[in-house]
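Peer 1: Got a predicted structure here, sequence first:
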Amino acid sequence: MSVKLTGLLKPQPTSRLLLEASAPSTAPAQPGEGQADHQEPGTALLPERRLQARVDVAIPVQIESKGGPHQARTTDLNVTGASLRLLAGQPALGADERSGRLVLRLLLKQAVPPIPASASGDVSDLTVPGEIVWGGLDGTEARTPRVGIRFLHDSANVQCTLAELVGKLLTFCGQADDRPDMVQLLSQQVEWLTGDGRRIAACQDGSLESHPGAPLVIIAPGYGETKTDYVTLASYLAANGFHVLRYDHTNHVGESDGEMAEATLSSMNQDLGAVLDYANRKRPTSPIVVIAANVTGRVALKRLAQDHRVALLVVLTGIMDLQAALRAHQEDSIVTFLRSAGLGMMNLLGLNVDGDRFLSDAIKEGYADLLTTIEDAKRLQTPVLFFAAEGDPWTQPDAVKKVLASLQTHEAQLYLIPDALHRLRDNPRQTLALVRLVASCCMERFFPDRSRKGLVEPSPRTIAAQIRVEQERARARHSKRKPALREFWRAHLDHTRHLLNVSAYWHLLEQVARLAGPLERGERVLDPGCGNGELGLFLLTQQAYRLRGEPGPKFLPPQYVGLDFVPSALTSVRMNLAQAAAEIRDKSPATVMAHPLLTTTLLVADLDSPLPIHDNHFDRIVCNLVLGYLQDPLFTLREFVRVLSPGGKMVITSLKPQADLSHIYRLTTQQPGQPEAIEAARRMLLRFGTIKQAERDGMFHSLTRQEFALLLFASGAVQISIHSAFDDQAYLAVAEKLPR
């Protein structure tokens, strides 16, 4: 058998976005020097810096204010607020009403378009408190007053009702770009039950130009991915005449039934079989293409070795040697499992699963190593295209080449991708080149005449709109009530009490402290989302070392204020700081302890609500690995700017979307004689696996560099710079407040 090998051209690198910015702006950031003046599909943002989708819906609203009742209608709505247009003849809201609290009654039964009924068949009106954040007149001749409302609900029931309401109304089918040369794309949610009663959630994508008998492409998302990760690929395929069916695995992240903890490769195999059955029922005359990524590529290889209904298999960065991938990610979990059962919950390839269930299934069902993959490949009759990342330790191109050599089919082709690419979302620019190549390959095979005319490019804005809709729908589906969210973070903090034992985390705090600037004159430092108080402990230690070098009353101690919405965390902070101070006192000379090291205040407060702090109060704000987990990051950043003193500085960190903390775990295990550090790193990896799963389910959102910068601009901060930190797993932003 001959195998054709093709290289994939690497896109030219561009300068990093928004490394420095010197002026506040509410306009989208301009490209930096050497940066392309366009955005890749799927990464372009519609003008919505709150990172929350708005739905266009007209809901009658009765407003109760100090000045009396008003009548209005919503023009758009999201989970945190709404835009209202006062009805004709209604007076504008006065100054007292603008600064006061309003009560809004949303008459949901009269909404246009109608709101889908719940399972009980009832649509109830909703009462929610709010405040005005902006006001003005619309651009019509009538000059009707309009206001922007921020909801101030403190009820978990109201919060969940709003999330469910927005989720029901989030549908997008068509164009966000009205250019006549752009092909019209159509997306539709579908779901069905498998033979054992599990619900599979999917999305059908197509265009008005797609022929009924055109090929149907099934996109099986990789391990740790959802159907939303493949909107860009689906859009390119749909724009070029294919029907596309994207789905979420059961027992996995996404919208299908089941919990990630119960994930197995056999379950993924059964899901793919159920999707193939569905595809044959819905489009019996269409040839079927299966596109599968990373671990799912291995699953598809086994499925199609026995199931011959597929005309083409495309494997994207497929993991052909599971044991080697696990070893590269963290450790040889298969050997560990064989030596001792009872592994329990563990982090595998970035997400937490029942280790015993997952690994026993992989071994028993023949997924565990390269030899079992080669045995499946020998039985494969389907033509196959492999796209392998050259520098990726998970996928290992040499293993892919061995699998290709064992294939009996004469139609096999390998494309090599420069650099590592575990998952499509890891590198948007690299992903776009891959998406275009995959679409072109499918075109050449099924539409050879059309392919010679070139690839049809879908609208980037349409792709971005569809991604946003699906992300917000997932967020609404998985939204947690505030008590459940508080319990989630309490458990997280309980398992990460010893983060300071991890050297990479200590180095992160050193970088934060260095960029925040010296603390020598009694500066007031706010630590919002302080967790277990690691920053306070670091500042305490730092002050002790400083006074050892220069004893005397030269330095005034910083005034540290820790703030968190988990009361038990603040209790731990108080105990940790007291214990650390006692240890420093026992080990330090009297000249050091003659002066206070740190004054401490701890407050219970929710960062999704207005901070209980006066304006212009703090000299420094340090918010560490919190921002991406907030309901409305822009609101919180504006609160930070409000309480920051003129000329004050804030340092904010956020994990990158593609963060992989197994790298930090491996570095820690390589340090001899530090069992406490290794255990702390293991717990960190496990808990961040839980957070990553919640992020994949839409609960949280890790900020890209561009999103981070846009939010800081919109907050009113100036002198913004963004750096890499935490062994390249996080972004670190430094910004200031305009001096008087």
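Peer 2: Good, I have the coordinates.

Peer 1: CA only for contacts and neighbour counts going forward, please
Peer 2: Will do.

Peer 1: for residue 715, what are its contacts?
Peer 2: Contact analysis of residue 715 by Cα atoms under 8 Å, 6 or more residues apart in numbering lists 634-635, 637-638, 641.

Peer 1: Export these as a markdown table, with columns for neighbour count and secondary structure.
Peer 2: As requested, those are exported to a markdown table (neighbours: other Cα atoms under 10 Å; DSSP: H, G, I helix; E, B strand; the rest coil):
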| residue | neighbour count | secondary structure |
| --- | --- | --- |
| 634 | 22 | helix |
| 635 | 20 | helix |
| 637 | 21 | helix |
| 638 | 18 | helix |
| 641 | 25 | helix |
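
Peer 1: Comparison target, given below:
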Amino acid sequence: MTTKAENIHGEFLEKESGEKIFLLHSPSKLVKTYGHVIIVPPYGRNAHNSVFLTQYLVQNGFDVTRFDPRFSVGRSTGNVEKYKLSVVQQDLMTVIEHIEDSLNVPLCILTMSLSSPVAWRVANKVPKIQSVVTTVGVIDIVDTVEKAAKDELFLSERCEMYRRGELFDPSHTMMTEVLGLDIYGQEFVADLVNNDFCNASSVLEDIKSLQIPTHMIFAGNDKWVRPDLVEQAKQLSLKGSQNIVIPDLPHDFGGNAVAAKRICEKIVKLILQEFCQEYEVTPFFPRVVDIVRSASVEAKYISKMIC
């Protein structure tokens, strides 16, 4: 079903297991479409939370697809207690496969924070991806999660214990608070180790291996991402990639409308420069009041969707 006002289209992709992935599609509002952007939500956020950025993109000539990974905070199957980065990776691959036959424009993956390593890894696997844009991308997942937690998680020690086979059953029901949400800590640790997400060196290798531009926006006041790793990531990215550091910006800027606006403007400029080199394109920045109105229409649309 589609709303006439905003031309939003939502759907549920059903996997062979019966589990479902919720998608939102928003077409370009320009006659000319320059590219297709898939937004991968960061941990603790859902597809609708990216409505602000989506409006910037569609107003500048991009089709946008958003999705809720399974076992996250959105409308897809499962609750966030079983959140795993490997599931986010699987679901991103599924979404790409779902739309790739209809693609006739360049594909860009856009994400932020904890989901960034997923985007870098998938971009090494899928030839159709022509660009990756990350904001406050996490490079050392274990270090960032430990810094962001209210209590000591000892994630690095638990990862080492799991490698040595000393950690108890990963399906154990002990809960761990990660960035304000409770998840099954042992399952999270097991997933990091089994899928090679627990080492910064593995993430940096994914960045180094990319043969496409990976534009990275970093926060100048990021207390959760190590500055030395930021510098390494910048050095390893493919020549032609743009790496931007925004002074005074914290990692968790989501509640700051002014900061969000600055980020959206940076992202639009980056993607337009990447995909519209042969065109003389001037970025258009929508009014906040119009975005709020669009967000309200979208929220009502989503509330009426039945799984």
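Peer 2: Okay, I see it. A quick note: this is a predicted structure, and the numbers were derived from the prediction, not measured.

Peer 1: before we move on, the earlier item: from the contacts of residue 715 of the first structure, which single one is nearest residue 733 of the first structure?
Peer 2: Of all those, residue 733 of the first structure sits closest to residue 637, with 12.0 Å by Cα to Cα.

Peer 1: residue in the first structure matching residue 49 of the second structure?
Peer 2: Residue pairing (TM-score structural alignment): residue 49 of the second structure is matched to residue 229 of the first structure.

Peer 1: got a list of what that match touches?
Peer 2: 221, 424-425.

Peer 1: quick one, helices of the stretch 151-300 of the second structure?
Peer 2: Ranges of helices in the stretch 151-300 of the second structure, per DSSP state H, counting those that start in this stretch, are 155-163, 185-194, 200-209, 227-236, 257-275, 288-303.

Peer 1: what do you get for the stretch 1-150 of the second structure?
Peer 2: 51-58, 85-99, 116-123, 141-148.

Peer 1: looking at those, which is closest to residue 26 of the second structure?
Peer 2: helix 51-58 (7.1 Å).

Peer 1: what's the counterpart of residue 412 of the first structure in the second structure?
Peer 2: Residue 412 of the first structure maps onto residue 241 in the second structure, by TM-score structural alignment.

Peer 1: nope, residue 392 of the first structure is what I meant
Peer 2: Aligned partner of residue 392 of the first structure by TM-score structural alignment: residue 222.

Peer 1: mind listing what its match touches?
Peer 2: 136, 249-251.

Peer 1: if we go to the first structure, which of these are intact?
Peer 2: With both residues aligned by TM-score structural alignment, their matches' Cα atoms under 8 Å, the contacts of the contacts of residue 222 of the second structure that the first structure also has are 249-251.

Peer 1: Which one of the residues you listed is nearest to residue 288 of the second structure?
Peer 2: For these, the nearest to residue 288 of the second structure is residue 249 (19.8 Å; Cα to Cα).

Peer 1: Surely the closest one and residue 259 touch.
Peer 2: Yes. Contact criterion Cα atoms under 8 Å: residue 249 of the second structure and residue 259 qualify, at 7.2 Å.

Peer 1: between those two, who's got more neighbours?
Peer 2: Taking other Cα atoms under 10 Å, residue 249 of the second structure and residue 259 do not tie; residue 249 has more neighbours (19 against 16).
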